[in-house]
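**Student:** got a predicted model here, sequence first, then my questions.
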Amino acid sequence: MEKSVAEHYGAQFFKEQSGGSFESASVIVPLVLRLFKVNSVVDVGCGVGAWLHEFATNGVSDYLGIDGDYVPRDQLRIPSERFRSMDLRSITDIGRKFDLACSLEVAEHLPESSANEFVSALVAAAPIVLFSAAVKGQGGRNHLNEQWPSYWAERFSGHGYSAFDCVRPQIYDDSRIRPWYRQNLLVFCRGDRCPEGYSSLTSPFDLDRVLPDYFEYKLQEVTEGKSAAIAARHLLGNLGVLARAARRRSGL
């Protein structure tokens, strides 16, 4: 039987997720604020509000977090009145404009049929979008639509938004930041809000490249997984030997 959305994203999920988000946000948010003039922020798929908490700490007082009704309110790190419950699978009009929209490691949790509508909602909300979504093979809880960044860049381009790699070069080897942010984080901008001194990315070669730290992180994950599987096979084999010896001793 298929799990409900609430079962996938319960209190334990957000408890596990928030620690890495807080530490990553503490480094990335000040960089974003140095690149762009931001007085208002909406975080679509905000979880318990780790990123918005960091924007508020850095002086942004106008902000809103949007996520599903399954987010545990007692874990929110933003005032409850700054949180709005919406179904991210069919989000349309957020209701107002912001200087910056964030969506960080969220889009992969939505079905592919929601991808175009989700991007449309983000660009309708702000001229600048800080965006990160799981690449193919990244893995994670209930990942339904892992895609390379060029997939998302094509959808933003349809709205006249260009991709800029203005954050990753500053964080790619910073171990305080979770590997998936260092690998996936891009900024999509409307033409009049592009970051000074940066050229837009258009080719899959530039958009989809894999950073060394992320590659090593996934390689270690695979290696550890294989080691665990080998250990399990040895354990099962040893249990089989013990069971056969016990049968022999009992005369069975």
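**Tutor:** Cool, got the structure.
**Student:** only C-alpha atoms from now on, for both contacts and neighbour counts.
**Tutor:** Noted.
**Student:** list the buried residues of stretch 212-230.
**Tutor:** Within stretch 212-230, the residues scored as buried using 16 or more other C-alpha atoms under 10 Å are Asp213, Tyr214.
**Student:** please apply the same query to stretch 47-66.
**Tutor:** By neighbour count on 16+ other C-alpha under 10 Å, the buried set for stretch 47-66 is 47-56, 60, 62-66.
**Student:** where along the protein do the strands fall?
**Tutor:** Taking DSSP state E as the test, the strands found in the chain are 40-44, 62-67, 83-85, 100-104, 128-132, 161-164, 186-190.
**Student:** where do the helices of the stretch 151-252 of the chain begin and end?
**Tutor:** Here the stretch 151-252 of the chain has its helices, by DSSP state H, counting those that start in this stretch, at 168-171, 179-184, 204-207, 212-249.
**Student:** make JSON lines out of the ones you listed and add distance to Val123.
**Tutor:** Compiled in JSON lines, the helices of the stretch 151-252 of the chain are given as follows (distance: least, C-alpha to C-alpha, whole Å):
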{"stretch": "helix 168-171", "distance to Val123": "21"}
{"stretch": "helix 179-184", "distance to Val123": "18"}
{"stretch": "helix 204-207", "distance to Val123": "19"}
{"stretch": "helix 212-249", "distance to Val123": "28"}
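**Student:** which one of the ones you listed lies nearest to Gln12?
**Tutor:** helix 179-184 (20.0 Å; C-alpha to C-alpha).
**Student:** which residues sit against that closest one?
**Tutor:** With contact meaning C-alpha atoms under 8 Å, 6 or more residues apart in numbering, helix 179-184 is reached by 24, 104-105, 131-135, 149, 168, 171-173, 210-211, 213-214, 217.
**Student:** off-centre distance for stretch 132-147?
**Tutor:** Taking C-alpha atoms, centre = their mean, to the nearest Å, the mean C-alpha location of stretch 132-147 is offset from the chain mean by 9 Å.
**Student:** ok, structure two:
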Amino acid sequence: MGIPHISSRWYDAWYFRHSCGKPYERNEEWLRFFRAIADRIVAEIRPRTVLDVGCAMGFLVEALRDRGVEAFGIDISEFAIRQARDDIKAYVYVASVLDPLPSALPSRYDLVVCIEVLEHLPSNRVDEAIKRLCQLSDDILFSSTPDDYREITHLNVQPPEYWAERFALHGFFRDVDFDASFITPWAARWRRSSDPFHRVVRNYERKFWRLWRENVELRTKLLEMRDELARLEAIKDVSRHGENQYIRSCSLMTGMNKIKNFIKHCLTRLGWIP
């Protein structure tokens, strides 16, 4: 069986109702999500022009325009584009990242946003799509699920290092000091770099070292807390046979609960529990 061809008919009303985790429609939850993204983009990147590739119903485009940014969007779904807010319809177009932009759109942008889009492309079209993104801007906010294989239109689900390699082929590297997790936990900001290779490696190593040390320190603290929890439980067992059992148990339970809460906090920081 060959690689499926991309079809805009996949992205109809049924798709947006059933294939986005929750119904993708104009409601306060989705609007609040994209408003929050727009707020962070405006505050931390400050672009004058933005292209949202795979804009769906244009929620991010409208949020950015409401904040004074000259934003545009493209999406292959005719259904989604028809759902855009009336005053936004002039700025969103039925188009694919694989094709030349509509003539009415600018050819370059301060920022390109591409959220959960490229996993919908077959693997043999990904490099072409990334090349187009990199031609449109020197600054790209990008997110693509690393593990959602259940959605039937996800033709090329890949881990973060796959996308890092693809962008690096075009001279784009992760901005290791920018936290894009306000979009998704795996989102990243890719920027064109003219730095020599040794400087790029230095930046990556700086970030890796800090995260590795944090991981080791948290793991060490967790093991210490585990030992303390075991000690307190042993004391609790002994106290059952002595006087003032209730008072001692309450005190020990308070200490144990504090430790359990700290362990949960550490595991969350490490990403081991949601």
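**Tutor:** That came through fine. Treat the numbers as computed from the prediction; the structure is a model and nothing was measured.
**Student:** now the TM-score, please.
**Tutor:** For this chain pair, the superposition-based TM-score is 0.65 by TM-score structural alignment, normalised by the length of the first structure; 195 aligned residues with a C-alpha RMSD of 3.3 Å.
**Student:** before we move on, back to that, in JSON lines: the strands of the first structure, plus distance to Arg73 of the first structure.
**Tutor:** Formatted as JSON lines, those follow (distance: least, C-alpha to C-alpha, whole Å):
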{"stretch": "strand 40-44", "distance to Arg73 of the first structure": "16"}
{"stretch": "strand 62-67", "distance to Arg73 of the first structure": "11"}
{"stretch": "strand 83-85", "distance to Arg73 of the first structure": "9"}
{"stretch": "strand 100-104", "distance to Arg73 of the first structure": "20"}
{"stretch": "strand 128-132", "distance to Arg73 of the first structure": "24"}
{"stretch": "strand 161-164", "distance to Arg73 of the first structure": "34"}
{"stretch": "strand 186-190", "distance to Arg73 of the first structure": "29"}
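**Student:** quick one: closest of these to Lys3 of the first structure.
**Tutor:** Closest to Lys3 of the first structure of the strands of the first structure is strand 62-67 (C-alpha to C-alpha; 18.3 Å).
**Student:** distance between that closest one and the chain's centre?
**Tutor:** 16 Å.
**Student:** for it, name the packing helices and strands.
**Tutor:** strand 40-44, helix 50-57, strand 83-85 (3 or more C-alpha pairs under 8 Å, 6 or more residues apart in numbering; DSSP states H and E).
**Student:** so which of those gets nearest Arg247 of the first structure?
**Tutor:** Closest to Arg247 of the first structure of these is helix 50-57 (C-alpha to C-alpha; 57.1 Å).
**Student:** that closest one corresponds to what range in the second structure?
**Tutor:** The aligned range for helix 50-57 of the first structure in the second structure is 59-66, by TM-score structural alignment.
**Student:** which residues touch the matching stretch?
**Tutor:** Against stretch 59-66 of the second structure from outside (C-alpha under 8 Å, 6+ apart): 30-31, 34-35, 37-38, 42, 52, 55, 70-73, 84-85, 88, 91-92.
**Student:** trace Glu165 of the second structure over to the first structure, please.
**Tutor:** Using TM-score structural alignment, the partner of Glu165 of the second structure in the first structure is Glu154.
**Student:** same question, Tyr24 of the second structure
**Tutor:** In the first structure, Tyr24 of the second structure lands on Gln17 (TM-score structural alignment).
**Student:** count of neighbours near its match?
**Tutor:** Residue neighbour count, defined by other C-alpha atoms under 10 Å, stands at 13 for Gln17 of the first structure.
**Student:** and what of the one 4 residues further on?
**Tutor:** Neighbouring residues of Ser21 of the first structure were enumerated by other C-alpha under 10 Å; the total is 20.
**Student:** and what of Arg202 of the second structure?
**Tutor:** 11.
**Student:** what does the one 3 residues further on give?
**Tutor:** The burial count assigned to Glu205 of the second structure is 13, neighbours taken as other C-alpha under 10 Å.
**Student:** next one: Tyr91 of the second structure from Ile130 of the second structure, what distance?
**Tutor:** Relative to Ile130 of the second structure, Tyr91 of the second structure is positioned 22 Å away (C-alpha to C-alpha, to the nearest Å).
**Student:** now swap in Glu116 of the second structure and tell me
**Tutor:** Distance from Glu116 of the second structure to Ile130 of the second structure, by C-alpha to C-alpha: 13 Å.
**Student:** hang on, the earlier thing: and the helices of the stretch 151-252 of the first structure: which comes nearest Phe13 of the first structure?
**Tutor:** helix 179-184 (16.7 Å).
**Student:** mind listing what's buried in the closest one?
**Tutor:** Under the neighbour-count criterion of 16+ other C-alpha under 10 Å, helix 179-184 of the first structure has Pro179, Trp180, Tyr181, Arg182, Gln183, Asn184 buried.
**Student:** contacting residues around Val135 of the first structure?
**Tutor:** Glu146, Gln147, Trp148, Pro149, Asn184.
**Student:** apply 10 Å and report the result again.
**Tutor:** The contact partners of Val135 of the first structure, by C-alpha atoms under 10 Å, 6 or more residues apart in numbering, come to 105, 108, 145-149, 151, 180, 183-184, 208, 210.
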